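A.B. asks: Starting from these lines, generate the structure:
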Amino acid sequence: MCAIAGLFYPATPKPVDPARITAMTDVMAHRGPDGSGVWTAPGVGLGHRRLSIIDLAGGAQPMASADGALTVTFNGEIYNFAQVRAELEERGAQFATNSDTEVLLHGWQAWGPALLDRLNGMFAFALHDARAQSLFLARDRLGVKPLHYVELSDGGVAFASELKGLVAHPLLRRSVDPAAIEDFMALGYVPDDACIVAGVRKLAAGHYLHLQRGKAIPAPARWWDVDFSRRARGSVRDLQAELTEHLRAAVRSRMVADVPLGAFLSGGVDSSAVVALMAEASGQAVKTCTIGFDETGYDERSHAQAIADRFATDHRVRTVAADDFALIDTLAHAFDEPFADASALATYRVCELAREQVTVALSGDGADEALAGYRRYRFHRAEERVRGLLPEHLRASVFGTLGGWYPKADWAPQQFRAKTTLLALGDSGGAAYARSVGVTSPALRIALYADGMRRGLGAYRGEDRYIATMASAPARDGLDAAQYADFKHWLPGDILTKVDRTSMAVSLEAREPLLDHRLIEFAATLPASLRIRGGQGKWLMKKAMEPWLPRDILYRPKMGFVTPVSAWFRGRLSGEAAGLARSPILATWFDPKAIERLASDHTLARAEHGRTLWQLLMLDRALGRMFV
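C.D. replies: From the prediction side, this is the model:
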């Protein structure tokens, strides 16, 4: 795993100072502590920081073709590089290294952009073609690896793995995009189609950008998408067997490394499945690690230990306090943009633990999105059935009225919080689902914003992208559309950003076998009844794993990394909550008095605003680092 950065001048080949590229890569040294390199030519410069994983002696970058016509800087892993290499060698290609990077050079010579279709991996790379006078930027199908880019005032296009790499360039104009603040307050992260720094863009998952000298900067082109509009045929037994083989292949392909390898083990279905299949494929004990909490309601150590015992793994556990919020500033630095998924604290800790013994760790991320594992999918599917029973105007009238009348009861058990459900039934499926994945409601955000922020935003709302994506999704039903939207927004913006930044912060490569694109493409064709059945999400995956995992692991309630931020703001962080109203940074966009009331209502337990306070705290810290 690595960091990449560079510059390209589309209009005219201006000289590129190597020191400028070095500065952009050096601020990302945590992503690649094992080596660095810079290459420049008229109008172009490429930089690289290396975390050595494959071909430790021969994979230095930027890497050039034998004739010097092509140069590439690459972040990621190509899991099927041996197969692609064999195909290229049959065509006459001669390789000088054993690295997956060289496959990109020969692959470009053979197929051009169609090379991407042959790759199975996680990647972001920049490839310069001297003959065509072009720079080709590409990102993997699901967006596992990040890539930011911006057009500078001198006409150059700069790119970098992390935002801090662009900020290191002196011509980047640092100003906040207010729409990105709205996006963050709505969703808890700045999505992949936005950036907190105005003018900066993120190359979308499954897209490439082909810059050519003498031509205008084009829009990125999509080279892959997931399709929920088709349905697989076959018996449950046959589909279960096919899913099992996809799972096996995905795990085995991600076990190739020339450095120590292990796995995160939470004791949930997904990480347990990955560990089980790793143990099946490995001749040695799998190295696993678990983070435990000193508070019973948040602790899964016993479940993880049961799996470790079952598969005789080399297991390590570390316990952290439930009020382990000492990483706030560390995370603000790692993420650059504001990021309010508080489980990043625990994810950082488990990455930290893993890095003590391994350089590569497999995770269980992705199965919830692919196979409908989140509880919100079950709720959405049930609500969609009800919506189908009544005409839209009648639903809006009946359920909207009941929802407005029903009292809000944040204090009550989930099954008694009917207000949210009634309002959701009165709205469209897209609008209701967008609210379900959100953090701070539109009404509360508007109440918190300063007058100028409200006027500037106008009718724009962060949830709009979800509604639009679901409306145009290649989908057969509402569940399909919700999962598709999560693949476009939630997965790259939250889950994969969290894993990438926390793992790279400690120079650990995290791999997600359950996001193998072949597995994702197959899962998208499964009938909804095989994704959700009998109140169980990921139903077919759980059936497939029954030969490996005990039922009390497969069918216990999902827990995940839960962080008690609400309790923190009524305890040791109560002073931080009150201090948010005095922040000169937040005062640019928020009403200090509104924040003061919000903090007071929460700390005195008059209302529940823990997640919004956490958002404001992380926004304040992130903007303070980036813009002050």
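
A.B. asks: alpha carbons only for contacts and neighbour counts from here, please
C.D. replies: OK.

A.B. asks: Identify the residue nearest the residue positioned nearest the centre of the chain in space, chain neighbours excluded?
C.D. replies: With distances taken as Cα atoms, centre = their mean, Leu496 lies nearest the centre of the chain, 2.0 Å away. Counting by Cα to Cα, 6 or more residues apart in numbering, Leu496 lies nearest to Val144, which is 5.6 Å off, once chain neighbours are set aside.

A.B. asks: helix or strand for the one you found, which one?
C.D. replies: Assigned by DSSP states H and E, Val144 falls within no helix or strand.

A.B. asks: repeat for Thr73
C.D. replies: In this assignment (DSSP H and E), Thr73 forms part of strand 70-78.

A.B. asks: can you list contacts of that strand?
C.D. replies: Applying Cα atoms under 8 Å, 6 or more residues apart in numbering, the contact partners of strand 70-78 are 1-4, 46-48, 61-65, 100-101, 104-105, 119-130, 145.

A.B. asks: Same check on stretch 303-311?
C.D. replies: Contact partners of stretch 303-311, identified using Cα under 8 Å, 6+ apart, comprise 265-268, 272, 275-276, 279, 288, 290, 314-315, 549, 553.

A.B. asks: Looking at the residues you listed, state which has the most neighbours.
C.D. replies: In terms of neighbours by other Cα atoms under 10 Å, the contacts of stretch 303-311 top out with Leu265 at 32 neighbours.

A.B. asks: Please give the structure of this sequence too, so both can be compared:
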Amino acid sequence: MCGIVGILDTRGSRSIDPALLRRMNETQHHRGPDEGNVYVEPGLGFGHRRLSVIDLSSGLQPMGNEDGSVMVCYNGEIYNYQELMAELQGLGHVFRTRCDTEVIVHAWEEWGAACVDRFRGMFAFGLWDRNKRQLFLARDRLGVKPLFYAMLPDGMLAFSSELKALRSLPGLPRAIDPCAVEEYFAFGYVPEPRTIYQGALKLAPGHTLLQQVGAPLAQPHRYWDVPFKPHHGMTARDAQGELIERLREAVRIRLVAEVPLGAFLSGGVDSSAIVAMMAGLSDQPVNTCSIAFNDKAFDESAHAAQVAQLYRTAHHADTVDTDDYGLLDTLADLYDEPFADSSAIPTYRVCQLARRRVTVALSGDGGDENFAGYRRYRYAMAEQAVRGRIPLALRRSVFGTLGKYYPKADWAPRVFRAKTTFEGLARGLVEAYFHGVSLMSDQMRAQLFSKPFQQKLQGYRAVEVMQAHARRSPTQDPLSLLQYLDLKTYLPGDILTKVDRASMAHALEVRVPLLDHKLVEWVSGLPPEMKLHGGEGKYVFKKSLEAHLPQEILYRKKMGFSVPLAAWFRGPLRERMRSALLGPVLADAGIFNRAYLSEMVEHHESGRRDYSAPIWSLLMFEAFLRKEAAA
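C.D. replies: Here you go, the predicted structure:
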């Protein structure tokens, strides 16, 4: 796994400063501590930091073809590179290495921009074709690997693996994007393609960008989407058998490495499934890593130990204090823009643990999105069943009024939060789902933001992110549509971002078998009732695993990777909360309504409301602003 940077003069062949490239490159040293290199020619510069995993002796980048007319800098793994190498050799291409990087070079020569259709893996790369005067940027289908880019005012197009590399450019416009702020306080992250800056963008998953020298900034091109094309005539038994075979293959192709390899093991269904498949494919004990918490309310280590014992893995577990809040400022450095998923703390710790023993770890990320495992799908489908029986106009009139006047009860179990239920029934499916996953409701954000900042938004609402994806969705089945929305927003924006930055902070490569695009395509075509059945999420996945994992692992209540935020803000982080939310950094930003910040602090401290998630998002935003001011 690696870090990449690049600069292209879109207006001609001006010189690229090698020292500037090296500075950009070194901001990402953690992504590739084994080797670093830069390449410069008139009008172009590439930089690369390498974490050596395959072909340790000859995979130095940037890498070119025989005459150097095509150059690439690349981050990721292409798991079918050996088959592609054989095919390209049969077509007359000559290879000097046995690494997947060189496959990209020759695949571009043979197939042009369509080369990405042939790659099976996780990747982000920049490729320069001197003869065509073209820069080609590409990101993998599900967004496992990140790619940022910016067109600078002087016509230089820059790209990088992390936003911090672009931020090191003197010419990058760093004005904060008001729409990104609105989206952040709704989602807890800034969804693709925005970044927190108006002057930088993320290349969305499944997209490429082909920039011609002498032309304006090109628009991204979508080369892949989750198809949700139904399988016809497939029985449940057939689906279970084929699912295991496809999962086993997705794991098998991710076991190629010339460095120590292992797996994360939380004791949940997804990570346990990956370990079960790995154990069946390996002659040696699988290295597994898990985190235990000293607070049993958050601890899943006994379940992880049960799976480790079943498959006789080489298991390693560290106990982490649930009051592990010292990472707050570290997280602001890692994520470069505001990021409010507090499970980034235990994720950072499990990556730290894993790196002591392995360089590559397989994870179970993607199972909930693929197989409808989140509890919110169950709630959403229950609400949708009611919506289907009552006309929209009547729902808005009756339930909208009830939702407006019914008292809020955040403290109660969801089934008793009638206000939330009434509000959800008054909306359509997409808008209701957006409000269900939002950190702060529209009403809360309206109170949070100052009047001048609201004017900057010009009526923009973060729900438009989901509405735009819904308009492009290949499926209108309600459950499938919600999965599609999560695959486009929560998965790349939160889950994969969290894991990429936390793992790369420790120079650890994480591979994600459940996001193998061929597996994702096939699973998307399974009937929705095989995924959510009788209130049981991941139904077909769990049924297929019954021969491999105990019932108490498959069907126990989902815990998640959480931390006790509410208690922190009433205890050890109380003063930190007050100084951040009521201090000068947020006050001077011109974004927030100070009276509402004070209300949130007082109501949370008193126990009247649980504002822990919004408060955490504000702490992370304040940390980002402090870092900006110090830059």
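
A.B. asks: Any chance you could compute the TM-score here?
C.D. replies: Here the TM-score for the pair of chains, by TM-score structural alignment, normalised by the length of structure 1, is 0.98; 628 aligned residues with a Cα RMSD of 1.1 Å.

A.B. asks: Just the ones in helices from the contacts of strand 70-78 of structure 1, please.
C.D. replies: Among the contacts of strand 70-78 of structure 1, the residues falling in helices (DSSP state H) are 101, 104-105.

A.B. asks: coming back round to it: got a list of what the residue nearest to Leu496 of structure 1 touches?
C.D. replies: Contact partners of Val144 of structure 1, counting by Cα under 8 Å, 6+ apart, are 122-123, 205, 492, 496-497, 500.

A.B. asks: want to try TSV for those residues, with secondary structure and distance to Asp601 of structure 1 as columns?
C.D. replies: Compiled in TSV, these are given as follows (DSSP: H, G, I helix; E, B strand; the rest coil; distance: Cα to Cα, whole Å):
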residue	secondary structure	distance to Asp601 of structure 1
Met122	strand	45
Phe123	strand	45
Ala205	coil	40
Pro492	helix	34
Leu496	helix	34
Thr497	helix	32
Asp500	helix	35
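
A.B. asks: Can you tell me which of the residues you listed is nearest Ala578 of structure 1?
C.D. replies: Nearest to Ala578 of structure 1 among the contacts of Val144 of structure 1 is Thr497, at 29.2 Å by Cα to Cα.

A.B. asks: So that closest one versus Asp516 of structure 1, what's the distance?
C.D. replies: Counting by Cα to Cα, to the nearest Å, the separation of Thr497 of structure 1 from Asp516 of structure 1 is 17 Å.

A.B. asks: what's the answer for Ala306 of structure 1, then?
C.D. replies: For Ala306 of structure 1, the distance to Asp516 of structure 1 equals 27 Å [Cα to Cα].

A.B. asks: who's more crowded, those two?
C.D. replies: Applying other Cα under 10 Å to Ala306 of structure 1 and Asp516 shows that Asp516 carries more neighbours, namely 24 against 15.

A.B. asks: Tell me how far the residue nearest to that one when sequence neighbours are not counted lies from Trp490 of structure 1.
C.D. replies: Distances taken as Cα to Cα, 6+ apart put Ala250 closest to Asp516 of structure 1, at 5.8 Å, once the chain neighbours are dropped. Distance, Ala250 of structure 1 to Trp490 of structure 1, by Cα to Cα: 22 Å.

A.B. asks: again with Leu115 of structure 1
C.D. replies: Relative to Trp490 of structure 1, Leu115 of structure 1 is positioned 27 Å away (Cα to Cα).

A.B. asks: where along the stretch 151-300 of structure 1 do the strands fall?
C.D. replies: Taking DSSP state E, counting those that start in this stretch as the criterion, the stretch 151-300 of structure 1 carries its strands at 157-160, 201-202, 207-212, 221-222, 261-264, 287-293.

A.B. asks: Then the stretch 351-500 of structure 2?
C.D. replies: Counting by DSSP E, counting those that start in this stretch, one finds strands in the stretch 351-500 of structure 2 at the ranges 360-362.

A.B. asks: Quick one: the helices in it, in order.
C.D. replies: Assignment of helices within the stretch 351-500 of structure 2 using DSSP state H, counting those that start in this stretch yields the ranges 367-371, 375-387, 392-405, 418-425, 429-437, 442-448, 451-457, 463-472, 478-488, 490, 497-504.

A.B. asks: contacting residues around the residue nearest to the centre of structure 1?
C.D. replies: Counting by Cα under 8 Å, 6+ apart, Leu496 of structure 1 has contacts 143-145.
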